[in-house]
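A.B. asks: Have a look at this fold, sequence not included:
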């Protein structure tokens, strides 16, 4: 019996690798699959026939051939099932569903209230997944989790911005709730996966995705692989010590206290409360993010000054990351990424002089194209690429 199970697992692994190869290219034949998998064409033919009969693959167009019968191209069947990706942080949950060919089907956003407990946030994720499920079979769920995750236990370990968020068994809970495989990853790493598989990092083997939201984190990809570190803490750069000038004295504070979205809004509110002039207005003693973004686009001086300070801190950290890892590209994700002149360009002005050493070039610094759904898309892709047919 054990030998049978071992053989079934090996077949499932081979077939999932075959499907991954089909995903990676727009045109692939059985012969090419056999070559890339180093398997006999007859073995690949058996796998393909079974996957076609089960509805996961479909035979598409024929391509021109110099001799003999033209090969038939294999394609993913988008109706074979769907996957759901979830990404959340302190203020909202983003949920995305994709079909078997990784095309987006539906996207939703659910607000998180400051008063929501961990149990209430889990319930909102549950409700959001139910709302976005469609008629085809649900095959897997990926969840991008803020803060620290324990992959072995399937737990979200800690996140300071949600009350009671300690050792939450997300994999166990959602796999029992929806009866599908569930995978978790730090949400900034999920953003990096989205960039690697769908975005501006396709074909880039060394890059860093820098997520700036309620906190700050980095998804680090080295030699095409996501780097998690010994204890899964790689990329937790929100705690990177940065120098800040405060009342003519210098102090070291975590990067998040200078350049996270919440830190920027707090700094604006404090300076406005101190009487500095601006067209912005406080609402319940807070600056609303959307108002700040609009003011930055209009080049509001106070907003530009606060953003410049944050961008300088981020730029110095990126320069150090660049000297350490020598990435080809830095991708900035989060609501500030859309502020090219007010935020990205000041970052570049700090990074390029510090990183252009005698024998190296600074990385390209670009904005993510995915907006608020980048992490959810990456989480869905995590489930897609981990999926295996049942054998």
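C.D. replies: Arrived safely, thanks for sending. As the structure is a prediction and not an experimental result, all values here were calculated from the model.
A.B. asks: C-alpha only now, for contacts and for neighbours.
C.D. replies: Noted.
A.B. asks: What residues of stretch 118-135 count as buried?
C.D. replies: For stretch 118-135, a neighbour-count test (16 or more other Cα atoms under 10 Å) marks 118, 121, 122, 124, 125, 128, 129, 133, 134 as buried.
A.B. asks: In helices, which of those residues fall?
C.D. replies: Residues of the buried residues of stretch 118-135 located in helices (DSSP state H): 118, 121, 122, 124, 125, 128, 129.
A.B. asks: Next, the buried residues of stretch 13-25.
C.D. replies: In stretch 13-25, counting by 16+ other Cα under 10 Å, buried: 13, 14, 15, 16, 17, 18, 19, 20, 21, 22, 23.
A.B. asks: What of stretch 333-353?
C.D. replies: Those would be 333-339, 342-348, 350-352, for stretch 333-353 by 16+ other Cα under 10 Å.
A.B. asks: Spatially, which residue comes closest to residue 388, not counting chain neighbours?
C.D. replies: Leaving aside its sequence neighbours, residue 388 sits nearest to residue 16 (Cα to Cα, 6 or more residues apart in numbering; 5.2 Å).
A.B. asks: Also residue 278?
C.D. replies: Sequence neighbours aside, residue 302 is the residue nearest to residue 278 in space, at 6.4 Å (criterion: Cα to Cα, 6+ apart).
A.B. asks: Which helix or strand contains that neighbour?
C.D. replies: Using DSSP states H and E, residue 302 sits in helix 301-325.
A.B. asks: who does that helix touch, helix- and strand-wise?
C.D. replies: helix 256-259, helix 261-273, helix 289-297, helix 345-355 (3 or more Cα pairs under 8 Å, 6 or more residues apart in numbering; DSSP states H and E).
A.B. asks: how about 7 Å then?
C.D. replies: When contacts are defined as 3 or more Cα pairs under 7 Å, 6 or more residues apart in numbering; DSSP states H and E, helix 301-325 sits against helix 256-259, helix 289-297, helix 345-355.
A.B. asks: what residues are up against the residue nearest to residue 190 when sequence neighbours are not counted?
C.D. replies: Closest residue in space to residue 190, ignoring its immediate chain neighbours: residue 378 at 4.6 Å, by Cα to Cα, 6+ apart. Neighbouring residues of residue 378 by Cα atoms under 7 Å, 6 or more residues apart in numbering: 190, 191, 193, 194.
A.B. asks: Check it against this one:
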């Protein structure tokens, strides 16, 4: 008679999982007692105390104070040790590099944005290294805490398992670049690479509008268009780790050519450069738009200028914003129908610049084009991040790797 062997967690795997569960709870709570840790984790008091003693010995966790229990006894509180070490998050843009450092407790301790010319791959990589070196010099001048890991967000197709940039349309020569291995030649620490839109989704999950949400869709409208999909508390990556390329669905037959090579992609219609290119064409044929004067005075056009003129009542500026919002709404209707995310979070430079004008058109069109039983149960929000959240998300990615991905599922 055949018997089926039951495969489960080994003793070592189970111990590691329990440790990660407790660390994620300390992360979430900020300060927490041993008793509450046991209650929230479902572990026994004895197991909880044993793991906590190990964490205290390793100095990952420290005792930070006490509070009175219901019986009047003083109970020691635990928190993550901010001096244990720090993590760096890097977000690569077409013309800039953003960096954020966070402590083990998840608090930002350093931020920087520096330009790069984006012309030569090797020069850009050297600029990334230079930015990291500068951050390390500054941080380690003020603390003895060690670097525990580096996360890097890159705008393109990423093989996260190999730290490999497969394709990065906004940066010339960025095809089949083993970026993690290249950085590890100089920085001997754990290094993770991912698409920067997914990094931004991680930032939303831990620090922003996605906090405490297990299901949501994040859409970034920036230099490109991408996103991150959280399903049951987990960031969905797909079989090959490259899910979330939301910008490359067909929106307009015979539309403009996209950087990916296709025609009529969402990215070719609503990305920052796509909007500015379209706006310049429209301005050239509209002698009465106040945007023509803006270009005459400033010599160029910005998203912020379009928003300000729309706010002042310029008809063409409103058309530009509403058209972009309509295209995005058509795409969101498909995403909402397919994923039923419950919450959609919009972020990126374009969404930030166009504020409520674009948001209102996106909501209107999404409602019009999606199935009402699904849309009626969906909330569309704007991200609260005004600065670069990709670097914060990249740092969160590496701290999740260090503490265990439980921190994303709290």
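C.D. replies: Nice, I can see it. Quick caveat, the model's predicted, so the values are computed rather than measured.
A.B. asks: where does the TM-score land?
C.D. replies: The pair, once superposed, lands on a TM-score of 0.88 when counted by TM-score structural alignment, normalised by the length of the first structure; 379 aligned residues with a Cα RMSD of 2.7 Å.
A.B. asks: ok, back up a step: which one of the contacts of residue 378 of the first structure is nearest residue 43 of the first structure?
C.D. replies: Among the contacts of residue 378 of the first structure, residue 193 lies closest to residue 43 of the first structure (Cα to Cα), at 31.2 Å.
A.B. asks: returning to that earlier point: what's the matching residue for the residue nearest to residue 278 of the first structure over in the second structure?
C.D. replies: Structural alignment (TM-score structural alignment) places residue 302 of the first structure against residue 316 in the second structure.
A.B. asks: Tell me how far residue 98 of the second structure lies from residue 112 of the second structure.
C.D. replies: 6 Å (Cα to Cα, to the nearest Å).
A.B. asks: And the two? Which one has more around it.
C.D. replies: Between residue 98 of the second structure and residue 112, residue 98 has the larger neighbour count (other Cα atoms under 10 Å), namely 24 against 16.
A.B. asks: check contacts around that one.
C.D. replies: Applying Cα under 7 Å, 6+ apart to residue 98 of the second structure gives the contacts 90, 91, 92, 112, 113, 114, 391.
A.B. asks: which position in the first structure aligns with it?
C.D. replies: Residue 98 of the second structure maps onto residue 94 in the first structure, by TM-score structural alignment.
A.B. asks: tally of neighbours for the closest residue to its match other than its chain neighbours?
C.D. replies: Of all residues not flanking residue 94 of the first structure in the chain, residue 109 sits nearest, at 4.6 Å (Cα to Cα, 6+ apart). By other Cα under 10 Å, 16 other residues sit near residue 109 of the first structure.
A.B. asks: ditto for residue 270 of the first structure
C.D. replies: Neighbours of residue 270 of the first structure using other Cα under 10 Å come to 15.
A.B. asks: Repeat that for residue 309 of the second structure.
C.D. replies: 18.
A.B. asks: Skip the chain neighbours and tell me the closest residue to it.
C.D. replies: residue 317 (6.1 Å).
A.B. asks: Could you do residue 195 of the first structure as well?
C.D. replies: Nearest to residue 195 of the first structure is residue 201, by Cα to Cα, 6+ apart, at 5.2 Å.
A.B. asks: picking up where we left off before, a markdown table for the contacts of residue 98 of the second structure, including distance to residue 341 of the second structure and secondary structure?
C.D. replies: Formatted as a markdown table, the contacts of residue 98 of the second structure follow (distance: Cα to Cα, whole Å; DSSP: H, G, I helix; E, B strand; the rest coil):
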| residue | distance to residue 341 of the second structure | secondary structure |
| --- | --- | --- |
| 90 | 28 | strand |
| 91 | 26 | strand |
| 92 | 28 | strand |
| 112 | 33 | strand |
| 113 | 33 | strand |
| 114 | 35 | strand |
| 391 | 25 | helix |
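A.B. asks: quick one: which of the residues you listed is nearest to residue 32 of the second structure?
C.D. replies: Among the contacts of residue 98 of the second structure, and counting by Cα to Cα, the member closest to residue 32 of the second structure is residue 391, at 28.3 Å.
A.B. asks: corresponding residue for residue 374 of the first structure in the second structure?
C.D. replies: So, by TM-score structural alignment, residue 374 of the first structure is matched to residue 389.
A.B. asks: That match touches residue 204, doesn't it?
C.D. replies: No. Contact between residue 389 of the second structure and residue 204 fails when scored by Cα atoms under 7 Å: they sit 8.2 Å apart.
A.B. asks: how would you label residue 387 of the second structure: helix, strand or coil?
C.D. replies: Residue 387 of the second structure falls in the coil class when you classify it by DSSP: H, G, I helix; E, B strand; the rest coil.
A.B. asks: if we can go back for a sec, can you pull the contacts of the match of residue 374 of the first structure?
C.D. replies: The contact partners of residue 389 of the second structure, by Cα under 7 Å, 6+ apart, come to 200, 203.
A.B. asks: where's it relative to residue 325 of the second structure, distance?
C.D. replies: Distance from residue 389 of the second structure to residue 325 of the second structure, by Cα to Cα: 22 Å.
A.B. asks: What strand or helix carries residue 17 of the first structure?
C.D. replies: helix 2-24.
A.B. asks: which one in the second structure is aligned with residue 107 of the first structure?
C.D. replies: By TM-score structural alignment, residue 107 of the first structure lines up with residue 111.
A.B. asks: so its match sits in a strand?
C.D. replies: Yes. Using three-state DSSP, the assignment for residue 111 of the second structure is a strand.
A.B. asks: before we move on, the earlier item: the residue nearest to residue 278 of the first structure: how many residues sit nearby?
C.D. replies: 19.
A.B. asks: With residue 102 of the second structure instead?
C.D. replies: Residues near residue 102 of the second structure, counting by other Cα under 10 Å: 21.
A.B. asks: so how far is residue 139 of the second structure from the residue nearest to it when sequence neighbours are not counted?
C.D. replies: Ranked by Cα to Cα, 6+ apart and with sequence neighbours excluded, the top spatial neighbour of residue 102 of the second structure is residue 108, at 4.2 Å. With distances taken as Cα to Cα, residue 108 of the second structure is found 12 Å from residue 139 of the second structure.
A.B. asks: Check residue 276 of the second structure too.
C.D. replies: 38 Å.
A.B. asks: try residue 101 of the second structure
C.D. replies: Using Cα to Cα, we find residue 101 of the second structure at a distance of 9 Å from residue 139 of the second structure.
A.B. asks: who touches both of these two?
C.D. replies: In the contact map built from Cα under 7 Å, 6+ apart, no residue is linked to both residue 101 of the second structure and residue 139.
A.B. asks: returning to that earlier point: okay if I get the buried residues of stretch 118-135 of the first structure as TSV plus distance to residue 162 of the first structure?
C.D. replies: Compiled in TSV, these are given as follows (distance: Cα to Cα, whole Å):
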residue	distance to residue 162 of the first structure
118	6
121	8
122	11
124	13
125	14
128	18
129	20
133	26
134	30
